[in-house]
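quick one, structure for this:
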Amino acid sequence: MKVDATWNAWPVVGAAVLALTVWWWLRSRARAPFFPGPKGLPVVGNIFNLPKPGKEEWIAYAKMGNELGTDIVHLNVLGSHLVVVNSAKAANDLFEKRSLKLDWILGFLPYGQKWRNYRKAFHEHFNPTTVHQYKPLEVKSAHQLLFSILTAPESFMDSIRHMAGHTIISIAYGIDVKPANDPYVLTAEKTLHSVALAASQGGHLDMMPWLADMPWWVPGAGFKKVADECHHYGVEMLEAPFAAAKAAVAAGKAAPSVATSRISQLDANSSASDRTMAKILPGNVYLGYPYGVIQTVSAIQTFFLAMVLHPEAQKRAQAEIDSVVGTDRLPDFDDEDSLPYVKALVKEVLRWHPVVPLAIPHRLEVDDVYDGHLIPGGSVVLGNAWAMLHDKSVFPEPSRFLPEHFLKDSDLFPDFAFGFGRRACPGRYMAWHSVWIAVVSVLAAYDISPAVDEHGQEVSPSEDYRSGIVSYPERFPCRIKPRTKTAEDLIIATQNIVS
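Next comes the predicted model:
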């Protein structure tokens, strides 16, 4: 008797499907559950729950966690996983204690021996001891900022960017940049803008890797066009200043710098990796993983915004400076420990609006279970620094600008403003010095107040910030005037100009 093979196969197929379903159900029951997250849709998951780019995503993620009653939020995006960490404890556990399981999706190098070599090299130039050698240059840059503001107070935000660029490029390459429109600064500005934009647009690439094969005009793949621009500017930034430093060394006219130090160590027997290190290390000094200069720029711009909105903090800081430093000179680094309120004010600037509010995304290499919940391998993990620095159990009234947050405990520091774990900003000590000397110098020399309209009424600026991997305050107007004629004379004297 002939048997219909097709017909008899159906029970076998059905049994296999049933067995597979039961196996998957048992496996999923045996695994730890995901962290809470918003309810998603079939197939696309939580793609419509993601904050809109450019809309202060860090606040949206913090609100999402509060509504769900969890410090860690899990989102499923087209079958991939995004985990947002909103608490300091969880960030410490995941980014510090378990960092061997994490790899950065936006870092310049993956974790490994090469990364360790670069980190060690960075530490040689920017550890807490060696950064003191850069203080005279940071003072010079702060004084240049004071003079630039005096000549063009309406362009103070541009002056801040130029001051930071001057400091970092001088330290990295020994190049004394022009007072305005310096080509090295302009190229670096374009590079930083492209890096920030590409990272903010392409940050979810690991969750949706198929976007890498799509043309740039496909929705969601626009970051590829920006990435091309980033590459172009990045090559220009890396090559041009290094060539200038190398020529200066050859001519015996090089100023001390990271590039000068590395180039001087090269000889005919130097390896290819040493030569690569000599070129890439000073370039990364500016980009700073990606802090560096952008940490300084954003923090000082935030300081000006805070002084416009909170004149009482400005007056108290100025009173402390007048009492300790006097009015016949400008402050210097020797005054730092004698100005506790100013130090607390600078810490509050870093806390109030952190420069990198969502830090840099991590990618989990293997499955991990934390606090009884599963974080699947391949998940993109975001550390919400903004949420941690606005934890009201640590910082009462966190939305207010209150230097008092750091006065009771002088050892308290807004660490998360500089990143997490072994990938924390390697230039954070120098960044602190640059921000502190700029802030104390401006406070000693200028009064900062709201702008006025055509009717003489004060105009209060908004607190809007540009989103992306790096957050800057939107441009805002304000009035900046020398506090006294003596202060104006001190500013002019820093440039060896007779008034």
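
going forward, measure contacts and count neighbours with C-alpha atoms only.
Noted.

make sure residue 269 is indeed in a strand.
No. Using DSSP: H, G, I helix; E, B strand; the rest coil, the assignment for residue 269 is coil, not a strand.

what number of residues lie near it?
Neighbour count of residue 269, defined by other CA atoms under 10 Å: 7.

the one 4 residues further on too?
Residue neighbour count, defined by other CA under 10 Å, stands at 9 for residue 273.

from residue 231, how far out is it?
Counting by CA to CA, to the nearest Å, the gap between residue 273 and residue 231 amounts to 21 Å.

try residue 333
For residue 333 relative to residue 231 (CA to CA), the value is 38 Å.

again, but for residue 61
For residue 61 relative to residue 231 (CA to CA), the value is 31 Å.

name the residue in the two with the higher neighbour count.
residue 61 (25 against 14).

surely the more buried one and residue 83 touch.
No. Residue 61 is beyond contact range of residue 83, at 10.2 Å (criterion: CA atoms under 8 Å).

nearest the geometric middle of the protein, what residue?
residue 356 (3.6 Å; CA atoms, centre = their mean).

any idea which element that one lies in?
If you go by DSSP states H and E, residue 356 is not part of any helix or strand.

report the contact partners of it.
Residue 356 makes contact with 385, 417-419, 469-471, according to CA atoms under 8 Å, 6 or more residues apart in numbering.

tabulate these (JSON lines), appending distance to residue 146.
Listed next are those as JSON lines, based on distance: CA to CA, whole Å:
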{"residue": "385", "distance to residue 146": "31"}
{"residue": "417", "distance to residue 146": "26"}
{"residue": "418", "distance to residue 146": "26"}
{"residue": "419", "distance to residue 146": "30"}
{"residue": "469", "distance to residue 146": "29"}
{"residue": "470", "distance to residue 146": "25"}
{"residue": "471", "distance to residue 146": "24"}
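
name the member of those with the most neighbours.
residue 385 (31 neighbours).

if we ignore the residues flanking it in sequence, what's nearest that one?
residue 357 (5.0 Å; CA to CA, 6 or more residues apart in numbering).

and the one you found, how many neighbours?
29.

same deal with residue 10?
With other CA under 10 Å as criterion, residue 10 counts 11.

second input sequence below; structure requested for side-by-side comparison:
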Amino acid sequence: MVPAFSSSTWHSILLIGITSFVLNLWIKLNKNKNLPLPPGPKGYPVIGNMYGLPHRYPWLAYAEWKEKYGPVSSFTVLGKTTIILNSLQAAKDLLDNRSSNFSSRPRMVMADELLGWEWDFAHMPYNERWRKHRKMFFQYFQPKYISVFSPFQRKMAITLLDQFSASPADFIAHIRQYVGSVVLHAAYGHEVKSDNDFYIRSVQRAIEPLIHAIHATGSFLVEFMPALKHVPAWIPGASFKRHVETDSQKVRDLRDIPFKGVKASMADGSARRSFVSDNLDKTTPVSKEDEEVVRNCAAITAALITAWVLAMAHYPEIQKRAQEEIDQITGGSKLPGHDDIDTLPYLQAVLLETLRWHSVAPLALPHQALSEDEYNGHRIPAGATITVNAWAIFHDEEIYPDPFRFNPERFLHDGKISFDRQPDPTFAGGFGFGRRICPGRHLAMQSVRMVVSSILATYNISKALGADGVPIEPLIKATDGVVSHPEPFMAKITPRSKVSIQLIEDAKMDLFF
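Take a look at the predicted model:
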């Protein structure tokens, strides 16, 4: 039976209830305010760590911070906090398990607002616009669909084998042409004819400025004082504005020119099947918003394949074992096909180890904390930038013993791929974390498997020889930047046998019949 309270008593109870709710909410929202930030280098009043941050190969400096400050560290510049995650556990705890709070992107003034990369959905904040872009991209490039690209991947792999025969010293350019061909064909139906292709050069021109804009730490003051983006280019100290005036046009060209080319070819009936043409060729009219999504999503890198070549030059015994596995499947009488890949566990382990051994994206793209959070007794402010050090994860001796050694065996058990002992690098930082994991990873790995298996079936990779006949030791060193390539190196690429040469010739003939 409900007690018969007076009106004033009910008002008091209601007031107490509201007060209790507000108090609990205030406590919940402010419980982290007194917690310290993760440890990090000591800064100065107001400006924080504006000076002294690493500008070159920052992942190496951040890895050293792990030894000094622990797996999670931080720095602050003009009130803007960046959290560095140097461990796989921290990255999974935050970016995977708390993905609803850590799936956005921080404001990137230089990259997005000045250079103009805001159209790339990899840069977009976590909102409905991003979800629409990602959904369209993932539906087209999901594993069960990408087999449609296999015939073209095979065609371009055969072209690369032929190029290796004609000019093996230019193997890096040939690899870039292969990768560019696959991506541009899948996106726009464009077939690259040479490494000097207009679209390939457009990609290179647009990407170069971006490499220096992401993870720029203190390189660009405009990141911490966005109002500076409005200053005239002639003002002393505003050299960044003079650069973006030309660089931003390169970014717009990368997005717009191939897209307009597809629309023109669709109009005259000459368009090849591609991501753009398939998504624009609808029975219902395409809205301007949908057209933007298609254009933006359409816009892999050769770094992984180049790193694999470097590894094969250094580890001939691993190359030989991978070749023996392929020969057992093909009998040495054909090139491996798409359906053969799943029967080549050692080859798959070699590529997984390449992804770990050479961090293609050592820091990847940063995440952002949407709201205040706490991790292991430390405060993560709302709006903080979250940077994962994939290089530190892949070189963590506790999860990848002897990390600087190229060892595919770490992903094999009883002759099968296994991640019981050491984690899959695909999900340990190779392609990002959480809801922002790269949706193009399936196409990327399929393209890599196709061309690498074809090269192993027909060629030997070894160290180049100097004029004195002495092998030249290829340097194992990575370039700086968002995407890290091996530093240019020389390698000797020779046909395995006369049978190998004939395999390539036969494969070329098959392309015409």
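
quick check: TM-score for this pair?
The TM-score (TM-score structural alignment, normalised by the length of structure 1) is 0.85; 457 aligned residues with a CA RMSD of 2.5 Å.

rewinding a little: which ones among the contacts of residue 356 of structure 1 are found in helices?
residue 385 (DSSP state H).

going by distance to residue 13 of structure 1, which of the contacts of residue 356 of structure 1 wins?
residue 469 (49.8 Å; CA to CA).

I figured the closest one hits residue 202, correct?
No. At 10.4 Å, residue 469 of structure 1 does not count as touching residue 202 under the criterion of CA under 8 Å.

can you pull the residues that touch both of these two?
Shared contacts of residue 469 of structure 1 and residue 202 (CA under 8 Å, 6+ apart): none.

and of the contacts of residue 356 of structure 1, the nearest to residue 7 of structure 1?
residue 469 (58.6 Å).

who's in contact with residue 57 of structure 1?
51, 467.

next one: residue 180 of structure 1
So residue 180 of structure 1 contacts residue 162 (CA under 8 Å, 6+ apart).

three-state assignment of it?
Residue 180 of structure 1 - assigned by three-state DSSP - is coil.

what is the neighbour count of the residue opposite residue 477 of structure 2 in structure 1 once aligned?
In structure 1, the residue matched to residue 477 of structure 2 (TM-score structural alignment) is residue 464. When counting by other CA under 10 Å, one arrives at 14 neighbours for residue 464 of structure 1.

so residue 464 of structure 1 sits against residue 474, correct?
Yes. Between residue 464 of structure 1 and residue 474 there is a contact at 5.8 Å, judged by CA under 8 Å.

which residues in structure 1 does stretch 343-352 of structure 2 align to?
Counting by TM-score structural alignment, stretch 343-352 of structure 2 corresponds to 338-347 in structure 1.

buried residues in that stretch?
By neighbour count with 16 or more other CA atoms under 10 Å, stretch 338-347 of structure 1 contains the buried residues 339-347.

what about these, which are in helices?
340-347.

between these, which is nearest residue 87 of structure 1?
residue 347 (19.3 Å).

distance of residue 156 of structure 2 relative to residue 382 of structure 2?
Where residue 382 of structure 2 is concerned, residue 156 of structure 2 sits at a distance of 47 Å (CA to CA).

pick the one among the buried residues of stretch 338-347 of structure 1 closest to residue 113 of structure 1.
For those, the nearest to residue 113 of structure 1 is residue 347 (33.9 Å; CA to CA).

okay but the closest one is in contact with residue 404, surely?
No. If you go by CA under 8 Å, residue 347 of structure 1 and residue 404 don't touch, sitting 10.1 Å apart.

that older thread, looking at residue 156 and residue 382 of structure 2, which is more packed in?
Taking other CA under 10 Å, residue 156 of structure 2 and residue 382 do not tie; residue 156 has more neighbours (23 against 14).

ok, the aligned partner of that one in structure 1 - contacts?
Alignment note (TM-score structural alignment): residue 156 of structure 2 maps to residue 141 of structure 1. Counting by CA under 8 Å, 6+ apart, residue 141 of structure 1 touches 163-164, 166-167.

equivalent analysis for residue 59 of structure 1, please.
Residue 59 of structure 1 touches 386-387, counting by CA under 8 Å, 6+ apart.

quick check: buried residues in the helix or strand where it lies?
Assigned by DSSP H and E, residue 59 of structure 1 belongs to helix 57-68. Of the residues in helix 57-68 of structure 1, those buried under the neighbour-count criterion (16+ other CA under 10 Å) are 57-62, 64-65.

all strands of the stretch 201-350 of structure 2, in order?
Assigned by DSSP state E, counting those that start in this stretch, the stretch 201-350 of structure 2 shows no strands.

burial of the counterpart of residue 491 of structure 2 in structure 1, as a residue count?
Residue pairing (TM-score structural alignment): residue 491 of structure 2 is matched to residue 478 of structure 1. Neighbour count for residue 478 of structure 1, taken as other CA under 10 Å: 22.

can you check residue 217 of structure 1 too?
11.

then residue 252 of structure 2?
15.

likewise residue 135 of structure 2?
Residue 135 of structure 2, neighbours per other CA under 10 Å, totals 12.

that one is in what secondary structure piece?
Here residue 135 of structure 2 is assigned to helix 128-141, by DSSP H and E.

so after that helix, what's the next helix or strand?
helix 150-166.

average offset of whatever helix or strand comes next after that next one relative to structure 1?
Remark: after helix 150-166 of structure 2, the chain's next helix or strand is helix 171-188, criterion DSSP H and E. Superposing on structure 1 places helix 171-188 of structure 2 at an average distance of 0.8 Å from its equivalents, by mean CA distance after the TM-score superposition for structure 1.

helices or strands up against helix 171-188 of structure 2?
Helix 171-188 of structure 2 sits against helix 150-166, helix 239-267, helix 275-280, helix 303-314, with contacts defined as 3 or more CA pairs under 8 Å, 6 or more residues apart in numbering; DSSP states H and E.

what's the most buried one of the ones you listed?
helix 303-314 (a mean of 23; mean count of other CA atoms under 10 Å).

which residues of structure 1 does it align to?
The aligned range for helix 303-314 of structure 2 is 298-309, by TM-score structural alignment.

which residues touch the matching stretch?
So stretch 298-309 of structure 1 is contacted by 157, 160, 313-314, 346, 349-350, 353-355, 401, 435, 438-439, 448-450, 460-461, 463, 471-473, 476, 478 (CA under 8 Å, 6+ apart).

try stretch 240-259 of structure 1
125, 170-175, 184, 260, 263-264, 278-279, 281-282.

equivalent analysis for stretch 430-437 of structure 2, please.
For stretch 430-437 of structure 2, using CA under 8 Å, 6+ apart, the contacting residues are 91-92, 95-97, 99, 103, 122, 355-356, 359-361, 364-365, 390, 427, 438, 441.

sweet, I'm off.
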